[in-house]
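In: the following block contains a protein sequence and its predicted model.
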Amino acid sequence: MAEEISSEQEIDLTNERAWIRTVSDPHEGIALSKDAYRRALETGYNKGQAAALLNIGWGHCYTAQYENALTSFLDALDVFRGARDRRGETFATLAIGVVHHTIGQLKTARRHYEKSLKIAQEIHDRDREAAAINSIGEIRLSGGETEKALEAFESAIAIASPDNAGFRASVMINRATALHSLGRSVDAEGELSRALASARTLGNRVGEARSLVELGRFFHAQQRWDEAYDTYRACVGVCEENGNKLGLVACLKHLGALHRDRGEDGESLGCYEYAIETATSIGTLSNVCDCLYEISEIYERRGDYPHALEYSRRFADAQHAVITSETTSKVKTLVLQHEKDSVDRQSEIYRLRNVELAEAHARLSTIVRIGREITASLEIGRVVATLYAGIREVLDARTFAIGLVDSDSGVLVYKYGIENERPVEPVSIPLDSETSFGAYVVRTNSEVVFSDSDVEADRFVKNWNTGRSGRVRSGLYMPLNTGNTTIGVVTVQSEQVSAYADHHVEIIRALASYVTIAIENSLFVERINQLNSALQSEKNDLQRANREIKHMANHDNLTGLPNRRLVMELLSDSLEMARRRGNLVGVVFLDLDNFKPINDTYGHTVGDGVLAQVAKRVSDALRQSDIIARVGGDEFIAVVRDVESRDAVETVVKKILAVLSAPIELDDVKYPVHASLGVAVFPHDADQVETLITRADDAMYRVKQREKNGYSFYADTEGL
């Protein structure tokens, strides 16, 4: 006779099933979790309530319902605290950090990750400690701190208990991503293979699917087409077998991209349409948006402009819906966090002084109210007017202005300003200006607060003068940040000395987050409207817009050179022309020697500058008919077209080496740069694009192995 189980055990089993479904079909997982929560609430089972709330929060997170996700996680945290379950607190606190990480609030996310880490260390729970360290590593990885991210992942692996194999496999995937970013491809592949083997041993089908899709992406990036295809197909099979719709959508998108890169448009369209159908069924609209864009690109490339226009319009509609939904969710999430923080702060203030509690509550209520009002509008002029009216209720603001950074022009544009209740004319200030508080804020990403400009201005600027009637004596300047980027500044100013107390500074600081969201909303809607107008215009406008999009997709952002995708197409065309004319084509694979120490020693900004100068020098050295492309971190491919002899190719190669012989000079500092070049010649060495590039790459590695800073033809290395 089967052993009877208690109601609490039934709730626990339901929560376990709900978690499994949440990561594959969020809506079904949420429904199961709500049932578990209802039964746990009826029986007073706190642990079951909290577990269900966590599952519900993750389901909302997977479907971009960030406000609902944060609400569930905060409720779970309250339940855990009420039950004095400190381990549970680490789960809920970490989950709150994930919501903020997802919507780009990196500082807030890291604060929650570190809080979760602190609790885990206090209760000596090594697995929860490892989870927090892994999340901190993910923030470092997204911020470009790859080496530090790798250290965090390795620390998480070392701390986690050996029997926590599922978590360890997940960290392996993160570690592989970091290794690949650092150019350690062999190590990355090994790590992904171990993660896959671990998931299969555990029978973790979701982990197996994630490992397969990441391994497929690795093969794809390495242009190991067949291995990538087989891996993606295996992932599709795993996801279909266990109903993992979220994983299936991710895999289909990558498989569609693989077919696209191989020129298999029909198969690519099929993958994207299947992904749209699946994503629609689980409500992940952002995935639908991605697929519509790719389908539009395929039709545009094929010259099928009616279908391209149809899918471009569907993409624009879907993207507008995504941004509207996600922006609303982000705004409400910030409001919720403010309200939660307000409750915590209010409790502490009440303990100290009832009068201060009332004042603090009024200020926080004002912040939330103004924040909601300004983020409710998509028209920047109305945002400015609403913000100014709200600020004047709580502080003296003779002058109020919002400046936005114009990166292209290198200026801070005060386009929206009010002085003595009247609009002021826009003014542009160079970002390197030493007489502007606003420029100082943008350059340093720091706040400026002064109580008497006569005494304190020199701390920030030189020879400061308002340039307007009246005198500004007190001022507040706050940076407007999105992620790690400063996009502008908001300022209020007064003619009175010491016009602003600490609580005034807190108000403007808090409102800056809302102002950033409102500006992003406005600029995005403005861009969407421009795109919609373009889509409604004549055919030549559509073709020009598509050409611009295609250029962005086919060119390297840093150097402006063609990327790997485009050079493959151009090389294919060059070979076809050479076949007809009976000419030769030289493929030169160029890899910089000892470039990594420049990045490690001087930073990526200098490294990027060196790469840009290398690209310019090589471009200038080539003939007008030749091609140069950037295909990797410090890897380039040159195509020497329409030549009649190997000697002609060799002449170009020698010119490239010659122009790279002199050091790169940036800001009066010289950086020595050399290169190893491998050359393959069509049709002598190969007659297919992939084979020619591979053989040029092989020849380049021969140079690397010998002495570097030289060149070698594949024909001269064959058999060595």
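Out: Received, thanks.

In: drop to CA atoms for contacts and neighbour counts, all remaining ones
Out: Noted.

In: can you pull out the strands in the stretch 401-550 of the chain?
Out: Secondary structure of the stretch 401-550 of the chain, counting by DSSP state E, counting those that start in this stretch: strands at 411-419, 422-423, 427-430, 448-450, 474-482, 485-494.

In: elements contacting the one helix or strand Glu189 maps to?
Out: In the assignment (DSSP states H and E), Glu189 maps to helix 185-202. Applying 3 or more CA pairs under 8 Å, 6 or more residues apart in numbering; DSSP states H and E, one finds that helix 185-202 contacts helix 165-181, helix 205-221.

In: now mean neighbour count and distance to Asp304 too, for the strands of the stretch 401-550 of the chain, in JSON lines please.
Out: Formatted as JSON lines, the strands of the stretch 401-550 of the chain follow (neighbours: other CA atoms under 10 Å; distance: least, CA to CA, whole Å):
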{"stretch": "strand 411-419", "mean neighbour count": "20", "distance to Asp304": "41"}
{"stretch": "strand 422-423", "mean neighbour count": "12", "distance to Asp304": "49"}
{"stretch": "strand 427-430", "mean neighbour count": "16", "distance to Asp304": "44"}
{"stretch": "strand 448-450", "mean neighbour count": "20", "distance to Asp304": "55"}
{"stretch": "strand 474-482", "mean neighbour count": "24", "distance to Asp304": "38"}
{"stretch": "strand 485-494", "mean neighbour count": "23", "distance to Asp304": "39"}
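
In: second one coming, line it up with the first:
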Amino acid sequence: MSGPMKNASSGMSDFYPSFLLPMTEWEESPGEGEPLIEERPSTDPIQLAWSYIRKARSVLLLSRTKEAQEWAMKALELFKAHQHTRGLVHVFLFLGILFLEQGALEKSLENTTLAIELAQNMKSPELEILGFHTVGQVLLKTGEVHEALQYFLQADKKIKEATSLQGSKVFYELETLLFINLGEAFIALGETDNGAEYFALAQEAATHLNNVTVEIRILKGLAIIQKRRGFRKEAMEMLERAIEEAQRYSLRLYLIELWLELGVIHIELNEYDRAIQIFTDVVTESEKNGLFPYVAEGYRNRSLAYEASLNFREALSDFKRFHETLEHISLEQSVSRRRDAEILFELEKAQREAEIFRLRNVELREHKDALERSNRQIQAVAEAGKAITSSLDIQEIARLVQENLKTLMEIEGFSLAMYEEAQEQLQFVFCVEKNEPQSLPPLSLDDSCHLLVWVVQHQQSIRIDDLEKSLAEGVSPLRYLEGVSARSVIGIPLTLGGTIIGTLSIHSQKRKAYSEEDVRLLESIGTFVAIAIQNSQHRQELLRLNEALRAEKEALEQLTRKVSRLANHDGLTGLPNRLLLAELLERAIQRSKRQKTLLAVLFMDLDNFKPINDTFGHQEGDRALVEVAHRIKGALRASDVIARVGGDEFVVLLMDMDNEEGARLVAEKIIKTLEHPLYIEGQLCQLGVSIGIALYPHDGGSGDELIRHADEAMYRIKRAGKNGYTFYSVR
């Protein structure tokens, strides 16, 4: 870049973590360390609304999402009240990115799409371009990279068509945004070289600007490119520069994204403690401000850092928190959809009640009765919706829908099918004909002449008044359920956020049994059914994830136990090794000190063992060592400890002794048990053992001292003729 960018806003300012937005009304650049925007009091409602949206953008960068939403809604109310379309576009674009950061993807797309429509109606090319960028960024963040590229290319086309913008500051800002977004998209596709080219173009275009957030996004993109090319040191330097700028202006959202990238590099450099600390900061900052997608990403990456550092317990714990956060995000979205549907019904109810009141005043009794009847239907639908969405069992959901519909309209048959995208088919989960359950095979979407397939393909409801007559006269080629006698039919798609979930249909043998009002009523209930089905699918997925987590936990626990045993036991004899012996000896000393008893350490070295290895080989020598360990263990009490500390060296700990006589008896017992020869390849082999004994507290106060003194005593026996024992301190 041509030089440091000192201003966090100028001209068309960037108050988002991912977007540039043009705002020429009453902007000013803050100094270092100051908040991005300070609200200016004004009596003009439009100016006040602009100050609210600027305040919302400012606090969003400080990660205060709840406060940001409150300011945005204040601005929305004022812009709506004064029909200020340009202001509404800004608010909807802002809400789009706010909901994206909170993980509410459907609300994010809904607001950004609305912003594009308003911008197109007011023929504002720069706002329309920004709308395309916003939708593209939402899709990019949800992993729909190719779809995101389509929106970025539409933005590119609009920029080229907007000749009135050429050479202006707005043009350079839009062009810079385009190059950054295209660079990020190609990086997401794994096309590093293409991404590098677009970021180079972004750097060149940014020379016309003076914006710190542009610099941060470019530094972040270039750092990712350097990391992928293997230049981690250069990548870290770029990220640290970006972090310094983000901290200087308190850009908390940018800071979280930069921390995530920096932490990954520390993992790749095996700097696990630093990575864990960074991801802990990500989790803390994100949880504090309700940024649950970042919370989930923090837990996931910290789990990888713990796993790489062999801390499997913490790795598993963070992996569970990662899935719990995803579950929370999914649950929040489901609850939000249900709440939105209930609010919609309450609004419709309120509107109809208001209309009823008006009709009462003018004594239009006929219309009043019809509206009251319709209001009762809406109330019944709302109550049915609450019952439906409280269940997670698909069969129970379908049964509740059928029972509630029977109280509202003529129904002789009912079907509920779920769309299976992988198989391109509809799977019937519930079908009833005259109160008798029916079993229907899956319906392929290749059958374009089937009524329910038409509903899925067009995502539209359909009503047929006389199916038999329509087929006979060739008016409609659509067929209905095989083996079902029906004349009047309604079929509706079950959708959420534009995604097909399944279909719902009702039928009757009467002609013209249904009206368009019945279609709308069925669509209203269908909203609740779609939410309930998705909740059920989420529950099944969560059950699957929990089972996978349980299996992974068991595997990790088994691995931990195995690693612990390998680290603390001799691989040949299964006895404690020198490492575990040191720990057991320290415990035994503390026990002896508390209970004021003697502790004996017996250091043993086998006599005449080397000839066995030389004559019969190491394999037979290993078998001999296993047999010796078995014999020595048989001469001890259950509370005593035996460890292998070398090739043919063993150490025994005798605890809770009143005097040295107990150690003497055990030593004699071990010598006696080894007097019996070993049979190796049909030959008798005689072994002996030299034993040195040190007593606590007489011969030493630490484990190392006792082992050393017992070893010295053992060598005295070796020099004296072997196959015997002696105490370190002769009494």
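Out: It's in. The model shown is predicted, which means the values in this text are computed figures rather than measured ones.

In: TM-score for these two?
Out: Superposed pair, TM-score by TM-score structural alignment, normalised by the length of structure 1: 0.58. Supporting alignment: 513 aligned residues with a CA RMSD of 4.9 Å.

In: re the thing from before, among the helices and strands packed on helix 185-202 of structure 1, which is nearest Arg509 of structure 1?
Out: Minimum separation from Arg509 of structure 1 across these (CA to CA) falls at helix 165-181, 34.3 Å.

In: residues of that closest one that come out buried?
Out: Going by neighbour count (16 or more other CA atoms under 10 Å), the buried part of helix 165-181 of structure 1 is 165-181.

In: got it, and stretch 374-391 of structure 2?
Out: 374-375, 377-382, 384-385, 387-389, 391.

In: among the residues you listed, name the ones in helices.
Out: 374-375, 377-382, 384-385, 387-389 (DSSP state H).

In: closest to Pro437 of structure 2 among those?
Out: Closest approach between these and Pro437 of structure 2, by CA to CA: Ile388, at 19.7 Å.

In: list the contacts of that closest one.
Out: For Ile388 of structure 2, the contacting residues are Ile397, Leu400, Val401, Phe528, Val529, Ala532, by CA atoms under 8 Å, 6 or more residues apart in numbering.

In: which among those gets closest to Glu101 of structure 2?
Out: Using CA to CA, the contacts of Ile388 of structure 2 come closest to Glu101 of structure 2 at Ala532, 25.4 Å.

In: which position in structure 1 aligns with that closest one?
Out: Alignment note (TM-score structural alignment): Ala532 of structure 2 maps to Ala518 of structure 1.

In: and Ser505 of structure 2, by the same measure?
Out: For Ser505 of structure 2, the residue aligned by TM-score structural alignment is Thr491.

In: just give the closest residue to Tyr172 of structure 2, not the sequence neighbours.
Out: Excluding its sequence neighbours, the residue lying closest to Tyr172 of structure 2 (CA to CA, 6 or more residues apart in numbering) is Ala205, at 6.2 Å.

In: ok, the one you found - contacts?
Out: Contacts of Ala205 of structure 2 by CA under 8 Å, 6+ apart are Tyr172, Glu173, Glu175, Thr176.

In: kindly reformat the strands of the stretch 401-550 of structure 1 as TSV containing distance to Arg84 of structure 1.
Out: As requested, these are exported to TSV (distance: least, CA to CA, whole Å):
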stretch	distance to Arg84 of structure 1
strand 411-419	50
strand 422-423	55
strand 427-430	55
strand 448-450	42
strand 474-482	36
strand 485-494	39
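
In: among the helices and strands packed on helix 185-202 of structure 1, which is nearest Ile298 of structure 1?
Out: The nearest among those, by CA to CA, is helix 205-221 at 18.7 Å.

In: after superposing, tell me the mean distance of the closest one to structure 2.
Out: Mean deviation of helix 205-221 of structure 1 relative to structure 2 after superposition (mean CA distance after the TM-score superposition for structure 1): 3.2 Å.

In: beyond that helix, next helix or strand please.
Out: helix 225-242.

In: for the helices and strands packed on helix 185-202 of structure 1, which one sits closest to Asn134 of structure 1?
Out: helix 165-181 (6.9 Å).

In: got the contact list for the closest one?
Out: By CA under 8 Å, 6+ apart, the list of residues contacting helix 165-181 of structure 1 reads 131, 134, 138, 141, 146-147, 149-150, 153-154, 156-157, 160, 185, 187-189, 191-192, 194-196, 198-199, 202, 204, 207, 211, 214.

In: distance of the counterpart of Val238 of structure 1 in structure 2 from Leu253 of structure 2?
Out: Using TM-score structural alignment, the partner of Val238 of structure 1 in structure 2 is Glu245. From Glu245 of structure 2 across to Leu253 of structure 2, the span is 12 Å (CA to CA, to the nearest Å).

In: also Arg229 of structure 2?
Out: For Arg229 of structure 2 relative to Leu253 of structure 2 (CA to CA), the value is 26 Å.
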